[in-house]
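K.L.:
only geometry, no sequence info:
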């Protein structure tokens, strides 16, 4: 016991003075100024005491987490203790917030009613419920928060529904076994150790939960969603632009925002800027394109007609053009029915494509893959049609995001993340590229605009037109008669040079032979775009021959 006390004392030096003060104050209040907390002070008939919870934890804690904490503090089975001292009470906070991987392993095992032993495997279902209880408690903390940030999200319809909270816990637990979608049965100590080291979201959720349960740094009128120091990254971003929307049609959940925001680069986690909603701004590709350009990094979130919710993170500003843009920070994600992230592979740079009003290139928005085979494809005309390919080499572990390969868009949103890029007013604006003119930068303030005034001036003297040289009486005229005459003898056609006996003929047999070795096709690179274009060409030729009234298969020479 002495070694444990020394170890804890050394660990407590990692806490701030404020943290030490609040941990001690919480213990004194719970123990009623005695040296130990009895289980009866925390648990009544197997349930957490409502009076104590009202004072310290309120309605914030999930009942399952309360039981797990009771397992850690008082033990379980034959080793259960009727009371707990300050050391054990402090360990619960210190190890969850400042603990090493081994210490967090010990907390996890003990909370789930197991002795920490490298040979003991944890049932995956039990670990998943543990994650769900932490996620549920964090969402409860957000929903009971008085901060303007949390209240704005909640009042606009981001509710924190139980089914989505459960999906958040499942997404946290799913990474323990490597393959997210393979069935898990048990978790070894080695798997748990690697999981605790790499799962940043779980660590952040646990820290935020225990900081709140122990009342650390919580002050009256505190506007932060959690009482952590400002330097800590927030899982809930500041919503910018929602205040002006009285009836915002939210189709994603508070749990989705928390999970998605944790996957963004830290520099973009503090703020989401509302840019476009198909319900508010209308189902218009032009409107969407105009509102999302030059806005910096953004997330695109859409819901298909089957209720699947998914999207992509675009790390650079959207801009209309013929080429793919973006970088390797880009990723695609699914939010419902499961939360999954698909990071870039680096295999190609087909991260972002946006184009409109072109005749030779696809008009729409693409993230990943190839033209017509994108991880996400949104058609410009008609707006509302979308597709998600079966495979996409741009993103690792990718699986089709929508329920069906093609779908109708039920809802679509675009959010700018992080601060909006600063425009140097002396230079005008963030420029589009234009290879025609050297040093070109966008000339108008916005990508699209209304013309206030337009003038055209001729420069220099007006050119003199010699009327005697003009062939017609007037510059423009109606044709009364038109003739074309061949001059000289008609050219003789050497029949021996003509390949067929007759100018038109029926094809009796047709063969095509490849010569040399067959070229090797890299299946990962091949997306079928050439094949699709050839097929379209044959179809157009077929229609043309039909329109000309010629039998298909005849060839003219």
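P.N.:
That came in fine, so what should we check first? Please read all numbers here as calculations on a predicted model, not as lab measurements.

K.L.:
CA atoms for contacts and neighbours, from now on please.
P.N.:
Fine.

K.L.:
confirm residue 313 sits in a strand?
P.N.:
Yes: applying DSSP: H, G, I helix; E, B strand; the rest coil, one finds residue 313 inside a strand.

K.L.:
okay, now the closest residue to it other than its chain neighbours: neighbour count?
P.N.:
Among residues not flanking residue 313 along the chain, residue 299 sits closest, at 4.5 Å (CA to CA, 6 or more residues apart in numbering). Neighbour count of residue 299, defined by other CA atoms under 10 Å: 25.

K.L.:
counting contacts, what elements does the helix or strand hosting residue 299 pack onto?
P.N.:
Taking DSSP states H and E as the definition, one finds residue 299 inside strand 298-304. In terms of contacts (3 or more CA pairs under 8 Å, 6 or more residues apart in numbering; DSSP states H and E), strand 298-304 is packed against strand 309-314, strand 406-417.

K.L.:
put this next to the previous one:
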């Protein structure tokens, strides 16, 4: 955040598409440091993600590391990690926060949370958590104002190349989405204008003259005067 400013979009920019392990770490203005390790690639999603190798940790004021409970083999329903830039009012997990980054916890309360404004860092060491059992460093107060947030890539050059290719694909898709097929917009193509769904919308708006008793259809010629 020293280089790019406080922007959650920049956090996503540096994590998405990176095909290797990453560490997300944040420090608040009280000097407390917490973060997470993701062995898998990140995705921007309203669902939990990560793997059995995910870790939540604190570095200051005291070191603590919370590892996944491997006695439960199933990954479904586990709250490994979470990353979403979306601002929906609710996500697939009901009471859980939507936009932000974090992991762990139960009942809508994560153990680690970085909000979507990149303003608040929260760590709840004593929170109930079936994914990361055991207690970590307990903070009072539990949240603080973020001073620095960083992403560390641990996958080497191959992971960086994969991310560069991902960004090129995303840019290409965005450019294609901006292009408008004007012919299709105005009823062009192989289908007749009468059968085009756009005509029905324009009829309702009264633009085509469909609301006029004489001109119920643009294909009809107006009567001679």
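P.N.:
Okay, I see it. Here the structure is a predicted model, which means the values were calculated and not measured.

K.L.:
any idea how far the residue nearest to residue 313 of the first structure lies from residue 407 of the first structure?
P.N.:
Per CA to CA, to the nearest Å, residue 299 of the first structure is found 20 Å from residue 407 of the first structure.

K.L.:
kindly report the same for residue 462 of the first structure.
P.N.:
In this structure, residue 462 of the first structure and residue 407 of the first structure are 58 Å apart, going by CA to CA.

K.L.:
the more surrounded of those two?
P.N.:
Neighbours of residue 462 of the first structure and residue 407, each counted by other CA under 10 Å, are more numerous for residue 407; the result is 18 against 7.

K.L.:
now for the residue nearest to the more buried one when sequence neighbours are not counted, how many residues are close by?
P.N.:
The spatial neighbour of residue 407 of the first structure that comes closest, neighbours along the chain excluded (CA to CA, 6+ apart), is residue 386 at 5.3 Å. Residues contacting residue 386 of the first structure under the criterion other CA under 10 Å number 24.

K.L.:
so what corresponds to residue 386 of the first structure in the second structure?
P.N.:
Following TM-score structural alignment, the counterpart assigned to residue 386 of the first structure within the second structure is residue 121.

K.L.:
and what of residue 373 of the first structure?
P.N.:
Under the alignment (TM-score structural alignment), residue 373 of the first structure maps onto residue 109 of the second structure.

K.L.:
okay, now its match: neighbour count?
P.N.:
By the measure other CA under 10 Å, the count of residues near residue 109 of the second structure is 17.

K.L.:
list the contacts for the counterpart of residue 15 of the second structure in the first structure?
P.N.:
Counting by TM-score structural alignment, residue 15 of the second structure corresponds to residue 292 in the first structure. Residues counted as contacts of residue 292 of the first structure (CA atoms under 8 Å, 6 or more residues apart in numbering) are 275, 276, 317, 318, 414, 416.

K.L.:
got the residue ranges for the strands in the stretch 201-350 of the first structure?
P.N.:
Along the stretch 201-350 of the first structure, counting by DSSP state E, counting those that start in this stretch, strands occupy 238-240, 271-277, 298-304, 309-314, 331-336, 340-343.

K.L.:
so which residue is smack in the middle of the second structure?
P.N.:
The residue lying closest to the centre of the second structure (CA atoms, centre = their mean) is residue 84, at 2.6 Å.

K.L.:
look up how far residue 447 of the first structure lies from the equivalent of that residue over in the first structure.
P.N.:
By TM-score structural alignment, residue 84 of the second structure lines up with residue 355 in the first structure. Residue 355 of the first structure is 13 Å from residue 447 of the first structure, where distance means CA to CA.

K.L.:
if we can go back for a sec, what is the nearest of the contacts of residue 292 of the first structure to residue 336 of the first structure?
P.N.:
Among the contacts of residue 292 of the first structure, residue 414 lies closest to residue 336 of the first structure (CA to CA), at 17.1 Å.

K.L.:
find the nearest non-adjacent residue to the counterpart of the closest one in the second structure, please.
P.N.:
Residue 414 of the first structure maps onto residue 151 in the second structure, with residues paired by TM-score structural alignment. Leaving aside its sequence neighbours, residue 151 of the second structure sits nearest to residue 24 (CA to CA, 6+ apart; 4.6 Å).

K.L.:
is it true that the one you found touches residue 149?
P.N.:
Yes: here residue 24 of the second structure reaches residue 149: they are 7.5 Å apart, a contact under CA atoms under 8 Å.

K.L.:
in terms of neighbours, single out the busier of the two.
P.N.:
Neighbour count, other CA under 10 Å: between residue 24 of the second structure and residue 149, residue 149 has more, with 25 against 20.

K.L.:
excluding covalently adjacent residues, which one is nearest to that one?
P.N.:
Closest residue in space to residue 149 of the second structure, ignoring its immediate chain neighbours: residue 26 at 4.2 Å, by CA to CA, 6+ apart.

K.L.:
which parts of the second structure are helices?
P.N.:
Assigned by DSSP state H, the second structure shows helices spanning 8-15, 156-178, 182-185, 197-205.

K.L.:
including distance to residue 51 of the second structure, could those go into JSON lines?
P.N.:
Shown next, in JSON lines, are the helices of the second structure (distance: least, CA to CA, whole Å):
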{"stretch": "helix 8-15", "distance to residue 51 of the second structure": "16"}
{"stretch": "helix 156-178", "distance to residue 51 of the second structure": "18"}
{"stretch": "helix 182-185", "distance to residue 51 of the second structure": "45"}
{"stretch": "helix 197-205", "distance to residue 51 of the second structure": "46"}
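
K.L.:
so which of those is the most surrounded?
P.N.:
Neighbour counts (mean count of other CA atoms under 10 Å) averaged over each of the helices of the second structure peak at helix 8-15, with a mean of 18.
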